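Undergrad: Quick one: sequence plus predicted model below, questions after.
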Amino acid sequence: MLRGKTALVTGSTSGIGWAVAQAFAQQGMNVMLHGLGDPDANEALRARLEREAEVRVKLHSANLAEPAEAERLVIDTASQLGGIDILVNNAGIQFVAAVEEFPPERWTEIQNVVLNASFRATRAAVPEMRRRGWGRILNIASAHGVVASPFKSAYVAAKHAQVGLTKSVALELAETGITCNAICPGYVRTPLVENQIDAQAKVHGLSRERVVRDVILAAQPTKRFIEVEEVAALAVFLCGDMARSITGAAIAMDGGWTAR
């Protein structure tokens, strides 16, 4: 039932977003990829996905740190792909510092990319979904949308608020055929995390294996990374008919982290 639908996945030229975009395309969905970075590399990803999945794939480079860009991204998706059925708010950034040393401009940037872009994109997408009587909104939140860690005040605040946004939107849309849910992963194996392993190994003088187990995954009881394909598979399920009664949920995928 997903074949022929249109999905916008923010932050989808790498990591979780790319895996979700691939999984959607494999289901026969048309996809709007979104990301900054090397335009040629991103275009190569777009062309590859369109060729391999035999669906329509477009690419957008909206800077979600600029508030109005999220709305433009939704409008352009509907214009270029004929509508929008599924919105995945996945884009995110991180900065680590003690609260008294946290640069206010970085705080604002994180709120814009994680929280404000989710609100603005949702606000722009809902009218089209209402007209169709069907829609799926997924916010890729985090275990940090449920629990906190030190030195990540902006990210934790934004992710907690993103989960709150999810619940409120779900209640507003409960009788419309539109669901809104948050996926809350723990540490996922992405290029960003792989780089963190090398940096932590150097700082602590530990092997990569020790860093993974005792530093990166210290809070994750399974002591294994979540794979991006696992998150993507859950996203596909939540968009399907058998998930039509799941709305307003913050679904943990964190190896038991938030079960403590």
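TA: Sure thing, it's come through. Remember, it's a predicted structure, so these values are computed and weren't measured experimentally. Residues are numbered from 1 along each chain as shown.
Undergrad: CA only for contacts and neighbour counts going forward, please
TA: Will do.
Undergrad: other SSEs contacting the longest strand seen in the chain?
TA: For the chain, the longest strand by residue count, based on DSSP state E, is strand 178-185. With contacts defined as 3 or more CA pairs under 8 Å, 6 or more residues apart in numbering; DSSP states H and E, strand 178-185 has these neighbours: strand 135-140, helix 153-172, helix 228-239, strand 250-253.
Undergrad: A further structure is provided below for comparison with the first:
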Amino acid sequence: MACATRGPLRSRTMSSSSTRALAGRTALVTGGASGIGRAVATRLAADGAHVVVLDRDETAAKEVAHEVGGDHLVADLADRAGIEALGLGTTVRADILVNNAGFQHVAPVEEFDPDTFEAIHRVMLQAPFLLARALLPGMYAAGWGRIVHVSSAHGHRASAYKSAYVSAKHGLEGLSKVLALEGADKGVTSNTVCPGYVRTPLVEGQIADQAATHGIAESDVLQDVLLARTAVKRLVEPEEVAALVAFLCGPGTDSITGTSHLMDGGWTAA
């Protein structure tokens, strides 16, 4: 684990002179170097937040942090000691936490590698708990905080061959609700955003895996597998997810907590 920043990270004081919704706030975005995380970092920065990009890819994290005028941290979120070494809640503080990092593995349960199953749960369920645990005292002391978890339609529905991912996302939905209840009288909200398939490197990587699993051409995977249960026959764009995350962090959302926001093209409506 390595930790790199461009300077001391401190929670910023709100500026009454700024018209940008998140001016003066500091946002920590995990998996912020690519895909949804990159789009979220860009959007929150555009809304005035100082963004800390947390990713295991140091080069990409530096690049995004530079683009948005923020800072970066480097850690493997599967490593508990690495997370604890970041100094979250002490040297690194944040008003906003966006739990976005994740990865996928596709295999039937009887062939699913137990180490991979555990790693997925570490990154997608244990890490959000550890990050929230570290940052909540500062949010509570300030009387304001926003936690947004990038969950998935798979937090509400299951798909075969995705036992680790589906169970981790279901667990994340429950964790978010507990955080919402515990933070309700302290000015801290917790919500999930649940997209269907998003145009990201993770989804693009799944296409080859699904083609092999189902014995079909990669060109058929998008329409016949990934979007088979979706009414809107297109991938969700990362910027759409980022817009919803930004809304949940913005003004007028004090009473929006413990909720799960589906943006799955009608998948779960059927």
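TA: Received the coordinates, thanks. Everything quoted here is computed from the prediction, not taken from an experiment.
Undergrad: on that earlier part again, out of the helices and strands packed on strand 178-185 of the first structure, deepest packed?
TA: strand 135-140 (a mean of 26; mean count of other CA atoms under 10 Å).
Undergrad: how about the strands in the second structure?
TA: Under the criterion DSSP E, the second structure contains strands at 26-30, 50-55, 71-74, 96-99, 145-150, 188-195, 260-263.
Undergrad: looking at the ones you listed, which is closest to Val221 of the second structure?
TA: Nearest of the strands of the second structure to Val221 of the second structure, taken as CA to CA: strand 188-195 at 18.2 Å.
Undergrad: So which residues of the second structure form helices?
TA: Under the criterion DSSP state H, helices of the second structure are mapped to 35-46, 58-68, 80-84, 114-121, 127-142, 163-183, 201-214, 218-221, 238-249.
Undergrad: which one of those lies closest to Ser151 of the second structure?
TA: Comparing those by CA to CA, helix 163-183 comes nearest, at 5.8 Å.
Undergrad: post-alignment, that closest one versus the first structure, mean distance?
TA: For helix 163-183 of the second structure, the mean deviation from the first structure after alignment is 0.7 Å (mean CA distance after the TM-score superposition for the first structure).
Undergrad: Can you list the neighbours in contact with that helix?
TA: Outside of helix 163-183 of the second structure, the residues within contact range by CA atoms under 8 Å, 6 or more residues apart in numbering are 103-105, 108-109, 117-118, 120-121, 124-125, 129, 140, 149, 151-152, 154-159, 188-192, 257-260.
Undergrad: Compute the inter-axis angle for that helix and strand 145-150.
TA: Inter-element angle recorded for helix 163-183 of the second structure and strand 145-150: 160 degrees (by axes from the mean of the first three to the mean of the last three CA atoms, to 10 degrees).
Undergrad: Which stretch of the first structure lines up against helix 163-183 of the second structure?
TA: Residues 153-173 of the first structure are matched to helix 163-183 of the second structure when aligned by TM-score structural alignment.
Undergrad: Quick check, central residue of the second structure?
TA: In the second structure, the residue lying closest to the centroid (CA atoms, centre = their mean) is Asn100, at 1.5 Å.
Undergrad: circling back: could you redo the helices of the second structure as CSV and give each row distance to Val29 of the second structure?
TA: Below are these laid out as CSV (distance: least, CA to CA, whole Å):
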stretch, distance to Val29 of the second structure
helix 35-46, 6
helix 58-68, 11
helix 80-84, 14
helix 114-121, 18
helix 127-142, 11
helix 163-183, 16
helix 201-214, 17
helix 218-221, 30
helix 238-249, 11
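Undergrad: With Thr26 of the second structure as the reference, name the closest of these.
TA: helix 35-46 (9.3 Å).
Undergrad: what do we get in the first structure for Tyr197 of the second structure?
TA: In the first structure, Tyr197 of the second structure lands on Tyr187 (TM-score structural alignment).
Undergrad: list the contacts for the residue of the first structure positioned farthest from its centre?
TA: In the first structure, Gly205 marks the outermost C-alpha relative to the chain mean, sitting 32.5 Å out by CA atoms, centre = their mean. Under the criterion of CA under 8 Å, 6+ apart, Gly205 of the first structure has no contact partners.
Undergrad: After alignment, which residue of the second structure pairs with Gln26 of the first structure?
TA: In the second structure, Gln26 of the first structure lands on Ala46 (TM-score structural alignment).
Undergrad: got the contact list for its match?
TA: For Ala46 of the second structure, the contact set (CA under 8 Å, 6+ apart) comprises Val68.
Undergrad: quick one: it and Ala60 of the second structure, what's the gap?
TA: For Ala46 of the second structure, the distance to Ala60 of the second structure (CA to CA, to the nearest Å) stands at 19 Å.
Undergrad: Quick one: map Ala228 of the second structure onto the first structure.
TA: The equivalent of Ala228 of the second structure in the first structure is Ala218 (alignment by TM-score structural alignment).
Undergrad: related to what we said a few turns ago, surely the match of Tyr197 of the second structure meets Ala219?
TA: No. In this structure, Tyr187 of the first structure is not within contact of Ala219 by CA atoms under 8 Å, at 9.4 Å.
Undergrad: higher neighbour count, the two?
TA: Neighbour tally, Tyr187 of the first structure and Ala219, criterion other CA atoms under 10 Å: the higher count belongs to Tyr187, 22 against 19.
Undergrad: Name the nearest residue to the more buried one, ignoring sequence neighbours.
TA: Phe225 (5.8 Å; CA to CA, 6 or more residues apart in numbering).
Undergrad: How many residues are close by that neighbour?
TA: Neighbourhood size, Phe225 of the first structure [other CA under 10 Å]: 20.
Undergrad: For it, give me its contacts.
TA: 186-189, 217.
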